[in-house]
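1. Please work out how this folds:
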Amino acid sequence: MSTKNHCYHVYMLTNRTHRVLYIGVTNNLERRLYEHRQGLTPGFTTTYRCHKLVWLEETSSIEDAIRREKQLKAGSRQRKNALVDSLNPEWHEISPY
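-> A predicted model of the protein is given here:
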């Protein structure tokens, strides 16, 4: 039996004004960003136009990715902002897609 290496991403999206943050998990970042940007997923990202990828973390375990997502969501906005600031102080789009 062969083992496949999977990659999971925990990510943060914001909108043009940086007034909101969305935190999500995916195993296909390109597809997921496309869905967000095209409004194919009704909800928060569509309502608040969160299309700009500003933070990304990779893991090989879906359990670790979900645990990290929950940890981030439970944190304060100040802590989330500080995390983005630490890796992307200008809050530039970091997506290659």
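2. Going by C-alpha atoms from here, please, whenever you check contacts or count neighbours.
-> Will do.
3. quick one, what contacts the most centrally placed residue in the chain?
-> Centre of the chain computed as the mean C-alpha position; nearest residue by Cα atoms, centre = their mean is residue 11, 1.8 Å away. When contacts are counted by Cα atoms under 8 Å, 6 or more residues apart in numbering, residue 11 touches 23-25, 53-57.
4. Please list only the buried members of those residues.
-> 23-25, 53-56 (16 or more other Cα atoms under 10 Å).
5. circling back to that earlier point, which members of the contacts of residue 11 are the farthest-apart pair?
-> 25 and 54 (14.0 Å; Cα to Cα).
6. show me where this structure has strands.
-> Ranges of strands within the chain are 8-14, 21-26, 52-59, based on DSSP state E.
7. Dump the ones you listed to JSON lines, plus distance to residue 71.
-> JSON lines is the format used below for these (distance: least, Cα to Cα, whole Å):
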{"stretch": "strand 8-14", "distance to residue 71": "11"}
{"stretch": "strand 21-26", "distance to residue 71": "10"}
{"stretch": "strand 52-59", "distance to residue 71": "13"}
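8. One more sequence to fold, the one below, so I can look at both together:
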Amino acid sequence: MGKVDHHYWVYIVASGPCGWLYVGMTNDLVRRIGEHRHGQIDGYSRERGTDRLVWYEHHRYVDQAILREKRIKRWLRSWKFALVEETNPHWTDLYPALLTGDHS
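-> The predicted structure is shown next:
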């Protein structure tokens, strides 16, 4: 039996630098961020215009990804900003790099 790789992503999309934030989890990061960008995510994300991917993290196990998403959702806003700014201090939209396959 061959090795099966699982990919789950916890991510943050924003309306802009230090703007509205949405924390989510998916098993298809390119598809999901595309949905955000095209306004296909009902509710909070569409209403706030959170369509800029500013942070993401890979997990191999779905339960770990769900736990991480839930924890981050409970964080203070300033903690979420600090998390983004650790790796993306200019709040650059990371989505274009996903389209080139650079999201490991």
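9. What does the TM-score come to for these two?
-> The TM-score (TM-score structural alignment, normalised by the length of the first structure) is 0.92; 97 aligned residues with a Cα RMSD of 1.3 Å.
10. Nearest to residue 73 of the first structure among the strands of the first structure would be which one?
-> Nearest of those (Cα to Cα): strand 21-26, 6.9 Å.
11. Which stretch of the second structure is the closest one matched to in the alignment?
-> Taken onto the second structure by TM-score structural alignment, strand 21-26 of the first structure occupies residues 21-26 there.
12. quick one: the matching stretch to the first structure mean distance?
-> Taking mean Cα distance after the TM-score superposition for the first structure, the mean distance separating stretch 21-26 of the second structure from the aligned residues in the first structure is 0.3 Å.
13. What is the burial count for residue 20 of the second structure?
-> 16 (other Cα atoms under 10 Å).
14. dump the residue contacts of it.
-> The contact partners of residue 20 of the second structure, by Cα under 8 Å, 6+ apart, come to 14, 48-50.
15. Need these in a markdown table (columns: neighbour count and distance to residue 69 of the second structure).
-> Output for those, formatted as a markdown table (neighbours: other Cα atoms under 10 Å; distance: Cα to Cα, whole Å):
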| residue | neighbour count | distance to residue 69 of the second structure |
| --- | --- | --- |
| 14 | 22 | 15 |
| 48 | 14 | 19 |
| 49 | 20 | 20 |
| 50 | 24 | 16 |
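16. Same check for the residues you listed, but in the first structure.
-> On the basis of both residues aligned by TM-score structural alignment, their matches' Cα atoms under 8 Å, what survives of these in the first structure is 14, 48, 50.
17. which one of those residues is nearest residue 70 of the second structure?
-> Nearest to residue 70 of the second structure among those, with distances taken as Cα to Cα, is residue 14, at 17.3 Å.
18. so how far is residue 35 of the second structure from the closest one?
-> For residue 14 of the second structure, the distance to residue 35 of the second structure (Cα to Cα, to the nearest Å) stands at 14 Å.
19. likewise residue 74 of the second structure?
-> Applying Cα to Cα to residue 74 of the second structure and residue 35 of the second structure gives a distance of 24 Å.
20. Give me the mean distance between the lengthiest helix in the first structure and the second structure.
-> Assignment by DSSP state H gives helix 62-74 as the longest helix of the first structure. Comparison of helix 62-74 of the first structure with the second structure after fitting gives an average deviation of 0.5 Å (mean Cα distance after the TM-score superposition for the first structure).
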